[in-house]
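J.: when you get a sec, could you give me coordinates for this:
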Amino acid sequence: MNAAVRAVVRRGVSLGVQVVGVRHGYAGLIAGDFIDLDISSVGDIIHRGGTVLQTARSDRFMTPEGQREAVEKARAAGIDGMVVIGGDGSFRGAIRLTELGLPAIGVPGTIDNDIYGTDRTIGFDTAVNTCLEAIRKIRDTATSHDRTFVLEVMGRHSGWIALAAGLAGGAESILLPERPLPIEEVVARLKRGVERGKRHSLIIVAEGVGSGFDVGREIRERTGYDTRVTVLGHIQRGGAPTAADAMLASRMGARAVELLVEGRGGLFVGEVDNELVAAPLASVLDRRKEIPEELLDLAEVLAI
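T.: A predicted model of the protein is given here:
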C-alpha cells in the first residue's frame, strides 16, 4: 500500500493537486486525523510493507451519521476527492462517500486477490512469495528428515494464495475452499508417493478449509507418517513488496489520481490482461472472483 500512497502523492503533485493523507482509515476520516503530504514525505517508503498512514476499522463509519460526519470533516479540511485503498468494505465506504458528494476512487488492496474485476490486487504477489519462501525452507527439513509437512496459509473464503503458492512450490496436495479435497484423497496420494519411493511430502491448506493441525492429525492417524504442521499466519501480510506488487500499486495509485482530476468518482482501478481499467465500484461488490477451472485442474494433475 505504501507504493500506492507514494504514487498518489507524486502523481497528484505533478498535476498541481495538494494531497492530504488520512491516518487510520475511515476512523481517522471521522476524527479529522489528516496530514499534509508532499514529494518528500513519501520518500523512502516504496520498499516498506504495511501502510505509513495506518488503518483501522470503524463501526461509526458504517452508520449514516458517521458517513455524513466523515464527509463534513473532509469538506472542512478542503478535501474534494479521495483515493481509497482496500477491499470490499473499503469499496462500500467509497461508494457512500461518492453518493454524499465526495468523489472517491477505489484501489484494490488485499492479499486474498478476491476482488472481482481485476486480475491482481495489491499485496497478493508479495503474500504468495512469502509463502513460497517458507515452502522452500520447509522442504529442506522435510527432505532431510523424511517428514510430511502441512502448511496452513491465509484464505478464509478464497484459495488464491494457497493455489498459487502450492503450484509454484510443488505441493503434493492443495486444499481450497473452491474445491475441497477429501482427506481420504490426500492420504491416498501420500501413500502412492511412498509406494514409488517418495520420502517426504507437502500439503497446503487454505484456512477456509479447516485447521492445518486437524489435517495433520488426520494424516498421522490414518498413515502413521511423521507429520508436522506450520501455520504462517500474519507473516503473510507484511514484508517488503515484490517488484510486481510495487509496480502494480504505483500504476494503480497514479491512475486513481488522474480519474479524480478528470472529475470522476465511484470507480475502482483494476488490471485486466496487464492493462489498467476503470469500472464502477458497485459492479464488483457481491460478485465472487472465481479461480479458473484450468488452474484447479492443473493443481490436481501435477500432484500425481
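
J.: okay, CA-based contacts and neighbour counts for the rest of this
T.: Noted.

J.: how close does Thr242 get to Asn129?
T.: Separation of Thr242 from Asn129 (CA to CA, to the nearest Å): 8 Å.

J.: again, but for Leu102
T.: 37 Å.

J.: which residues sit in contact with Thr118?
T.: Gly270, Glu271, Val272 (CA atoms under 8 Å, 6 or more residues apart in numbering).

J.: most neighbours, which of those residues?
T.: Ranked by neighbour count (other CA atoms under 10 Å), the contacts of Thr118 have Gly270 at the top, with 26 neighbours.

J.: contacting residues for that one?
T.: Here Gly270 is in contact with Val107, Pro108, Gly117, Thr118, Asp119, Arg120, Thr121, Met252, Leu276, Val277, Ala278, Ala279 (criterion: CA under 8 Å, 6+ apart).

J.: sitting in strands, which of those do you find?
T.: Val107, Pro108, Leu276, Val277, Ala278, Ala279 (DSSP state E).

J.: in TSV: these, plus distance to Val261 and neighbour count.
T.: What follows is the ones in strands among the contacts of Gly270, written out as TSV (distance: CA to CA, whole Å; neighbours: other CA atoms under 10 Å):
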residue	distance to Val261	neighbour count
Val107	16	28
Pro108	19	31
Leu276	17	14
Val277	16	16
Ala278	14	20
Ala279	16	16
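
J.: ok, so of those, who is nearest His234?
T.: Pro108 (19.3 Å; CA to CA).

J.: surely that closest one touches Gly87?
T.: Yes: using CA atoms under 8 Å, Pro108 is in contact with Gly87, at 5.8 Å.

J.: name the residues contacting each of the two.
T.: In contact with both Pro108 and Gly87: Ile115, using CA under 8 Å, 6+ apart.

J.: what's in contact with stretch 69-85?
T.: In contact with stretch 69-85 (CA under 8 Å, 6+ apart) are residues 1, 8, 20, 26, 29-32, 61, 90-91, 94, 97, 100-109, 253, 256-257, 260, 265.

J.: which of the residues in it are buried?
T.: Residues Glu69, Ala70, Val71, Glu72, Lys73, Ala74, Ile79, Gly81, Met82, Val83, Val84, Ile85 are the ones in stretch 69-85 that count as buried (16 or more other CA atoms under 10 Å).

J.: likewise stretch 177-185?
T.: Pro177, Glu178, Leu181.

J.: one more to line up against the first:
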Amino acid sequence: MKTIGVLTSGGDAPGMNAAIRAVVRTAIYNGIKVMGVNQGYDGLINGNIKEMGLSSVADIIHRGGTTLRTARSEEFKTEEGRKKALNVMKVFGIDGLVVIGGDGSFKGAEKLSDEGFPTIGIPGTIDNDLGYSDYTIGFDTAINTVIDAISKIRDTSTSHGRANVIEVMGRHCGDIALYAGLAGGAESVIVPEVGYEVDEVCQKLIKGRNRGKLHSIIMLAEGVGRAYELSDEIEDKTGIETRVTVLGHIQRGGSPTAFDRILASKMGAESVRLLIKGESGKVVGIQGNKIINMNINEALKINNNLDKDMYELTKILSI
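T.: Below is the predicted model:
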C-alpha cells in the first residue's frame, strides 16, 4: 500500500473534513502518499484528483462541509462507469480507497471491493441512518444545530403564545427529530418509524394551554408528512395559532462539535490502518464507545431501529 485515495460522496456532513484530515495524516505518518478525489465518484471517473500533503489538511478540522466537495454520480452506478474509475485509479497509482459518506456511498465502495479493489467506508451522514454504527459523523452537530433553533423559536413562540411545528431532516430515519426533540423539550415528536394521531398532538396542546403554557414545540421528521398541512390541521382543531419552521439544509452546515471531530478522527485513522493490514470491503463504525469494523455487505443489511425507549421517554416527559 503505497498510495491511498480519499473521497467524500453523497450529502455533506459536519466532521467530514476532520475525517479527511485523519486519513491524510495517518497515511503520511505511515509513509503512504494520499490522493484527494474531488467531487466524489464523479471526480473519480473524470480524474479530478490531486496529491494531498500535511498542509492540505491544515486548519480544516473545525470547518463544516467537505474540502474535497461532493457530488452524486449516476455514471458510477453503471459497470462502464466503475471500469473508468478503476482505470483512473490505476493511472494515478492509487492502491486503496477510503470512501466517506452514507449508504449510497457504501454501495459504491462495495462494488469497487467486489471488483478486487481495496476499499474502506467511513459513515458520514447527519441522518444517523446506518444501523451497524451507534453514531455517524455529522449527526451530533446536526442535532445541536436543531436544538439551537428550538431555543430561538421557543423565545418568539412564547412571546406570541403560539405553537410551532419544526420540520427536520430524516426521510426514513427519525433520529434527528427524536434526539433534538428530547433534548429540546418538545411536546410531540413525530417520526417515520412510528405512526401518530393528530388528535393526540392536539390534546397535548390544549392541556398545556389550559394550565397556562405559553408555547408548544412539535418536532416533525420530513419523511412523515407535510409540515404546513399539519400546522393547518392543528390550528383548525385547537384554535391555537401555529407556525412552521423548516430548518432544511441549515442542519448540514456549521462547525462540527467536539464529539464529531473526535469520532471522525478516530474513524479516519482506523480506515488507513485497515488498508495497511490488507483489509478491503469493510466499514468502520462505533459501538459501545469503541471503534469497530465489519464487512460492507453485512453492515448494509442491518436495519436502523428507532430507540423506542427514548421515544417513550419523550412522551413521559412531555405530559
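
J.: got a TM-score for the two of them?
T.: Overlay of the two chains. TM-score (TM-score structural alignment, normalised by the length of the first structure): 0.98; 304 aligned residues with a CA RMSD of 0.8 Å.

J.: rewinding a little: can you lay out the contacts of Gly270 of the first structure as TSV showing distance to Phe213 of the first structure?
T.: Below are the contacts of Gly270 of the first structure laid out as TSV (distance: CA to CA, whole Å):
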residue	distance to Phe213 of the first structure
Val107	35
Pro108	32
Gly117	34
Thr118	33
Asp119	32
Arg120	30
Thr121	29
Met252	38
Leu276	41
Val277	41
Ala278	42
Ala279	41
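
J.: which one of those is nearest to Ile46 of the first structure?
T.: Met252 (13.8 Å).

J.: what's the match for the closest one in the second structure?
T.: Structural correspondence for Met252 of the first structure with respect to the second structure (TM-score structural alignment): Met267.

J.: surely its match and Val284 touch.
T.: Yes: applying CA under 8 Å, one finds Met267 of the second structure in contact with Val284, separated by 6.3 Å.

J.: can you work out which residues contact both of the two?
T.: Ile122, Ile291.

J.: what ranges do the strands span in the second structure?
T.: 3-8, 33-37, 49-52, 96-101, 119-123, 163-168, 188-190, 216-221, 242-246, 282-287, 290-295.

J.: residue range for the first one in the first structure?
T.: To tie it back to what came earlier, the one meant is strand 3-8 of the second structure. So strand 3-8 of the second structure is aligned with nothing, judged by TM-score structural alignment.

J.: got the angle for that strand vs strand 119-123?
T.: Put simply, strand 3-8 of the second structure runs at 30 degrees to strand 119-123, going by axes from the mean of the first three to the mean of the last three CA atoms, to 10 degrees.

J.: residues contacting strand 3-8 of the second structure, please?
T.: Contact with strand 3-8 of the second structure is made by 16, 20, 23, 27, 32-41, 66, 68-70, 93-101, as judged by CA under 8 Å, 6+ apart.

J.: rewinding a little: could the buried residues of stretch 177-185 of the first structure go into TSV alongside distance to Thr227 of the first structure?
T.: Output for those, formatted as TSV (distance: CA to CA, whole Å):
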residue	distance to Thr227 of the first structure
Pro177	23
Glu178	25
Leu181	18
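
J.: the top helix by length along the first structure vs the second structure, mean deviation?
T.: For the first structure, the helix that runs over the most residues, judged by DSSP state H, is helix 124-145. Its aligned residues in the second structure lie a mean 0.6 Å from helix 124-145 of the first structure after superposition (mean CA distance after the TM-score superposition for the first structure).

J.: buried stuff in that helix?
T.: 124-132, 134-135, 138-139, 142.

J.: now swap in stretch 149-163 of the first structure and tell me
T.: So for stretch 149-163 of the first structure, counting by 16+ other CA under 10 Å, buried means 149-155, 157-163.

J.: closest to Tyr225 of the first structure among those?
T.: For those, the nearest to Tyr225 of the first structure is Phe149 (10.1 Å; CA to CA).

J.: residues contacting that closest one?
T.: Ile138, Ala142, His200, Ser201, Leu202, Ile203, Gly216, Thr227, Arg228, Val229, Thr230.

J.: in the second structure, what residue corresponds to it?
T.: Under the alignment (TM-score structural alignment), Phe149 of the first structure maps onto Asn164 of the second structure.

J.: what's Lys24 of the second structure aligned with over in the first structure?
T.: You called it Lys, but residue 24 of the second structure is Val. That one, Val24 of the second structure, aligns with Val9 by TM-score structural alignment.

J.: okay, now the nearest residue to its match once chain neighbours are set aside: neighbour count?
T.: Nearest non-adjacent residue to Val9 of the first structure, counting by CA to CA, 6 or more residues apart in numbering: Val19, 5.9 Å away. Other residues within reach of Val19 of the first structure, judged by other CA under 10 Å, total 21.

J.: tell me which residues touch the aligned residue in the second structure for Val19 of the first structure, please.
T.: Alignment note (TM-score structural alignment): Val19 of the first structure maps to Val34 of the second structure. Counting by CA under 8 Å, 6+ apart, Val34 of the second structure makes contact with Thr3, Ile4, Gly5, Val6, Val24, Ala27, Ile28, Glu51, Met52, Gly53.

J.: what about the second structure, which of the contacts of Thr118 of the first structure hold up?
T.: Counting by both residues aligned by TM-score structural alignment, their matches' CA atoms under 8 Å, these that remain in contact in the second structure are Gly270, Glu271, Val272.

J.: closest to Val284 of the first structure among those residues?
T.: Set against Val284 of the first structure, the nearest of these by CA to CA is Gly270 (10.4 Å).

J.: picking up where we left off before, adding distance to Thr223 of the first structure, write the ones in strands among the contacts of Gly270 of the first structure out as JSON lines.
T.: Listed next are those as JSON lines, based on distance: CA to CA, whole Å:
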{"residue": "Val107", "distance to Thr223 of the first structure": "47"}
{"residue": "Pro108", "distance to Thr223 of the first structure": "43"}
{"residue": "Leu276", "distance to Thr223 of the first structure": "49"}
{"residue": "Val277", "distance to Thr223 of the first structure": "50"}
{"residue": "Ala278", "distance to Thr223 of the first structure": "51"}
{"residue": "Ala279", "distance to Thr223 of the first structure": "51"}
